[in-house]
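Asks: fold the stuff below for me.
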Amino acid sequence: MQTVFDGHVDPTIVERSLAASSLGSMWLDIARPEYPRLSSSTTCDLLVVGGGYTGLWTALHAAQRNPDQRIVLIEADRIGWAASGRNGGFVEASITHGHANGKTRWPNEIDRLTEMGIENLDGMQDEIARLGLDVEWQRSGMLAVATEPHQVEWLQEAADEGEGRFLSSEDVQNEVHSPTYRAALFEADTCAIVHPAKLALELSRACAEAGVRIYEHTNAASLDSGGVAVRVDTGGAIVTARQVVLATNVFTSLLKRNRFHTVPVYDYVLATEPLTDAQMDRIGWTNRQGIGDSANQFHYYRRTEDNRIVWGGYDAIYHFGRKVDAAYENRPDTYRRLAEHFFITFPQLDDVTFSHRWAGAIDTNTRFCAHWGLARDGRVAYVNGFTGLGVGAARFAADVCLDLLSGKDTPRTELEMVRKKPLPFPPEPLASIGIQATRWSLDRADHAEGRRNALLRTLDALGLGFDS
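Replies: The predicted structure is shown next:
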């Protein structure tokens, strides 16, 4: 059977909408501070490798815990240039990539994990306000919409379990006008939206003000431990640190043990030109809820402060060999598909054009949310695997890393989620074959009223199924 997104869109509308778009993240089209390259060897108490959200929250919270620490953060490129400057800006409370995913994997912990997620989101909101970070924070809530009949039942069941408020077709049309919406689930307090690049840059400012030394264009080439210190070679200078946090996420880990635990999957995004008041009136989107649809291959979208619509998701592309390559970011077929789906969702916006198109690599593992560990006699902590839901979870992950390095048990380190690691992905070509087969099966499920085939049922039974 067909889904609503198999509908026809005039190709001339799609081509016109994309014709003037620029390749590159809209969020990064802002003034950014320059931090120096590390040019000479140095020592510190804590070295943080990676200048995205995880690394920045780690450095900031380490400085808050012990202001006398000497903390260094190094970034191979620019602060926030990768996933932290390319995501949709959804700050979700879930630290398990959705309630269903967490409940399946840690049924005995899910209530506590849910509480910790809300505590983390509340704490993030309070900290941003306290530090005066200009990140365009709005506690907007999240609207999950059903675009197929079988999804209505899913959302009703979630509402019955207390996960949000069920909205009928009429109710959801009162919020946002789309002919594709059949029902929705609204969670008012579990999601905020931000300007993602501003979040990274403002965190870097807070780090610098707290005494953290930040170096850009400083790539960590290798890690060597001996005695009571860890030495990180940056290809021109050596950083000798008492402790290290590896926050490199999708990029190749300095620890070989981690290299089979994550794979890079490319996500693609469009951003419209600012909509006029008349265009906004056509869709009635007067609030600023984040929106996502309910298929396995889903779209996510939100409004910006200047009334652009950021529209992403659906295609999730893995390239053979676990490669991360800027050449993968320009994928015309995917951008055309995203534009088609935009106009199916909002046909009344057929005069809208896109200003930007971009992509980025997401680090995913076989449980679809972060995993942690210690190495080198407890002197190196790491975290990976956020699977696209790391804007909020990165702050929680940073605190876990610092707890692990402290050597003391905390409510966070005692979690089964923290103590246990996911199964690794197999080597090539098995990884590629398995990922492509799973992606095909998820698409088939979307076209079969959600029914999962034998492969997906087997993965579910092994605890490897994607169900969030």
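
Asks: CA only for contacts and neighbour counts going forward, please
Replies: Fine.

Asks: surely residue 280 is in a helix?
Replies: Yes: assessed by DSSP: H, G, I helix; E, B strand; the rest coil, residue 280 belongs to a helix.

Asks: residues in contact with it?
Replies: Taking C-alpha atoms under 8 Å, 6 or more residues apart in numbering, we find residue 280 in contact with residue 286.

Asks: and for residue 159?
Replies: Counted by C-alpha under 8 Å, 6+ apart, residue 159 has contacts 165, 166, 185.

Asks: residue 34: which of those residues is nearest?
Replies: Of all the contacts of residue 159, residue 185 has the smallest distance to residue 34: 42.5 Å, by C-alpha to C-alpha.

Asks: this one next, for a side-by-side:
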Amino acid sequence: MAPAAMNVAPSLADARPVSFWLDDPARPAALPALTGDEHCDLLVVGGGYSGLWTALLAKERDPEWDVVLIEGHEVGWAASGRNGGFCAASLTHGLGNGVARWPEEITTLEELGARNLDAIEETVEKYALDCDFERTGAIDVATEPYQVAGLAEEYEQARALGLDGLELLDRDAVRAEVDSPLFLGGLWDRRGTAMLHPAKLAWGLKRACVDAGVRIYENTAGLQLAPARPGPRMAVRTSYGRIFARHVALGTNVFPSLVKRVRPYTVPVYDYALTTEPLTDEQLASVGWRGRQGLGDVANQFHYFRITADRRILWGGYDAIYPFGGRVSAELDHRPETYLKLAQHFFRYFPQLEGVRFSHAWGGAIDTCSRFSAFFGTAHEGRVAYAAGYTGLGVGATRFGAEVMLDLLAGRRTERTELEMVRTKPLPFPPEPIAWAGIGLTKWSLARADADGGQRNLWLRTMDRLGLGFDS
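Replies: Predicted coordinates for the structure are as follows:
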């Protein structure tokens, strides 16, 4: 049966509506909530990667620092436990975006990103983090002729900048790595991405933090931030108490920042994913994929996909759903119409896997900013630092963001804090209903560009000139 004619709905019949990564009997129990008042040197708000890296690095910098971390639900339950597990070196959401925005410091940014990924690998080894870390690299794949030319341009751009480690693949070469009839070419970055189990990384960092002396309180949301009297301290109100701290680091990302003026810089975009049942030897052989690389196609509305440690295929992306008003809600974590679309696309990419069923289907919110990569800043006379806007590339970049926040709180001039990327902000999103209309028009234009050989219409070209945009 031709893939386009297949009824794929039965493949979703048994899919559990929960993140595959979080659906694990080894998931650690939540630590008790904070009741009463606490005092500390550093309070970290948020128990995802951003907060966990900040707390652990703070203790590595100064073991005597008294560090508290609070999390509104459980560590790793949000984006850190729902992503695809691509831990990329890039701090700029890809070379092209970095060159377009910071051409004078792109080589520095690439070097810092490579060092950051190396440091993550070293941390995994140092603390014995059982997170299925594999330095496989990743392949960007072309599925349309114009995309083949685009990958060749990126390859030449990287060579001109003195960046190595990339390999340009023709149709036969990319299909020798992973066999899909849609693949026309690829660009393989052999060292720039690691595959891992994202929830296990968060849980491992939680254990490392506790072992280092960080006090973690789960089911403890930070509700309000204000200067404390007498100063110079900050106070964060929680449901059952308050925390007084000399410094505060905000790693809340997609959730409303406790520094209200930061909120217009991000919007939530919902992303969705499926995982298959484990593949048999015969099914796996039909696809190839012996190198276990992560893959992503290079359309505007793109898919990302990889193999898990137990030989499932994770298949995500394409739809990017913006809720009116930037509302973050559990109701948006599941979208059956997107699951059906993803399943249809999956079997078009891999018709040889007809009959495979999906075990899990889930979604979650990504904090998107208009420049597609993180931004940073301070508030309250330097006593509060924040990092946000990772736009789906935070598995690796949040560690760099944690270093930046700690540098800023220490008032240190470092190679990181001197970066234009760190010193500048993206353009904020407009208020509703302008944001809704603009994002909707941008999404429509991106889909049209995908169907029209990559040709960007007047709206997209205008957004490019303004430094604004929207990415799936």
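
Asks: fetch the TM-score of the aligned pair.
Replies: The TM-score (TM-score structural alignment, normalised by the length of structure 1) is 0.97; 461 aligned residues with a C-alpha RMSD of 1.2 Å.

Asks: tell me the most packed of the contacts of residue 159 of structure 1, by neighbour count.
Replies: Greatest neighbour count in those, by other C-alpha atoms under 10 Å, goes to residue 185: 26 neighbours.

Asks: helix/strand/coil for the counterpart of that residue in structure 2?
Replies: Taking TM-score structural alignment, the alignment pairs residue 185 of structure 1 with residue 187 from structure 2. Here residue 187 of structure 2 is recorded as strand under three-state DSSP.

Asks: what sits up against the longest helix belonging to structure 2?
Replies: Using DSSP state H, we find that the single longest helix of structure 2 is helix 106-126. With C-alpha under 8 Å, 6+ apart as the test, helix 106-126 of structure 2 has contacts from 87-92, 98-99, 129-131, 133, 161, 192-193, 396-397, 399-400.

Asks: same question, stretch 15-30 of structure 1
Replies: Residues from elsewhere that reach stretch 15-30 of structure 1 (C-alpha under 8 Å, 6+ apart): 81, 85-86, 195-198, 271, 330, 336, 339, 351-359.

Asks: for that stretch, list every residue counted as buried.
Replies: Within stretch 15-30 of structure 1, the residues scored as buried using 16 or more other C-alpha atoms under 10 Å are 17, 18, 21, 24, 25, 26, 27, 28.

Asks: so where do the helices sit in structure 2?
Replies: Here structure 2 has its helices, by DSSP H, at 49-61, 95-101, 106-126, 145-160, 171-177, 198-212, 281-287, 336-349, 394-410, 420-423, 434-451, 458-466.

Asks: who wins for proximity to residue 239 of structure 2 among these?
Replies: That would be helix 49-61 among the helices of structure 2, by C-alpha to C-alpha, at 19.4 Å.

Asks: structure 1: matching residues for the closest one?
Replies: Against structure 1, helix 49-61 of structure 2 falls on residues 53-65 (TM-score structural alignment).

Asks: what sits against the equivalent of residue 394 of structure 1 over in structure 2?
Replies: Using TM-score structural alignment as the criterion, residue 394 of structure 1 maps onto residue 398 of structure 2. For residue 398 of structure 2, the contacting residues are 49, 50, 53, 390, by C-alpha under 8 Å, 6+ apart.

Asks: save the residues you listed as JSON lines, and put in neighbour count and distance to residue 146 of structure 2 too.
Replies: Converted to JSON lines, the contacts of residue 398 of structure 2 look like this (neighbours: other C-alpha atoms under 10 Å; distance: C-alpha to C-alpha, whole Å):
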{"residue": "49", "neighbour count": "31", "distance to residue 146 of structure 2": "36"}
{"residue": "50", "neighbour count": "32", "distance to residue 146 of structure 2": "37"}
{"residue": "53", "neighbour count": "25", "distance to residue 146 of structure 2": "40"}
{"residue": "390", "neighbour count": "27", "distance to residue 146 of structure 2": "28"}
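
Asks: how many neighbours does residue 113 of structure 2 have?
Replies: For residue 113 of structure 2, using other C-alpha under 10 Å, the count is 22.

Asks: residue in structure 1 paired with it?
Replies: Per TM-score structural alignment, residue 113 of structure 2 is aligned with residue 117.

Asks: quick revisit: what about the helices of structure 2, which gets the closest to residue 241 of structure 2?
Replies: Taking C-alpha to C-alpha, helix 49-61 is the member of those nearest to residue 241 of structure 2, at 20.1 Å.

Asks: who are the packing partners of the closest one?
Replies: Packing partners of helix 49-61 of structure 2 (3 or more C-alpha pairs under 8 Å, 6 or more residues apart in numbering; DSSP states H and E): strand 36-45, strand 67-70, helix 198-212, strand 241-250, helix 394-410.

Asks: out of the ones you listed, deepest packed?
Replies: Of all these, strand 67-70 has the most neighbours on average by mean count of other C-alpha atoms under 10 Å, namely a mean of 26.

Asks: and that one, how far out from the chain middle?
Replies: How far strand 67-70 of structure 2 lies from its chain's middle: 22 Å, per C-alpha atoms, centre = their mean, to the nearest Å.

Asks: what's the average distance of it to structure 1?
Replies: Taken over the aligned residues, the distance from strand 67-70 of structure 2 to structure 1 averages 0.3 Å (mean C-alpha distance after the TM-score superposition for structure 1).

Asks: now stretch 432-447 of structure 2: buried residues?
Replies: In stretch 432-447 of structure 2, counting by 16+ other C-alpha under 10 Å, buried: 435, 436, 438, 439, 442, 443, 445, 446, 447.

Asks: name the nearest residue to the corresponding residue of structure 1 for the first one, ignoring sequence neighbours.
Replies: Okay, so that is residue 435 of structure 2. In structure 1, the residue matched to residue 435 of structure 2 (TM-score structural alignment) is residue 431. Sequence neighbours aside, residue 425 is the residue nearest to residue 431 of structure 1 in space, at 6.1 Å (criterion: C-alpha to C-alpha, 6 or more residues apart in numbering).
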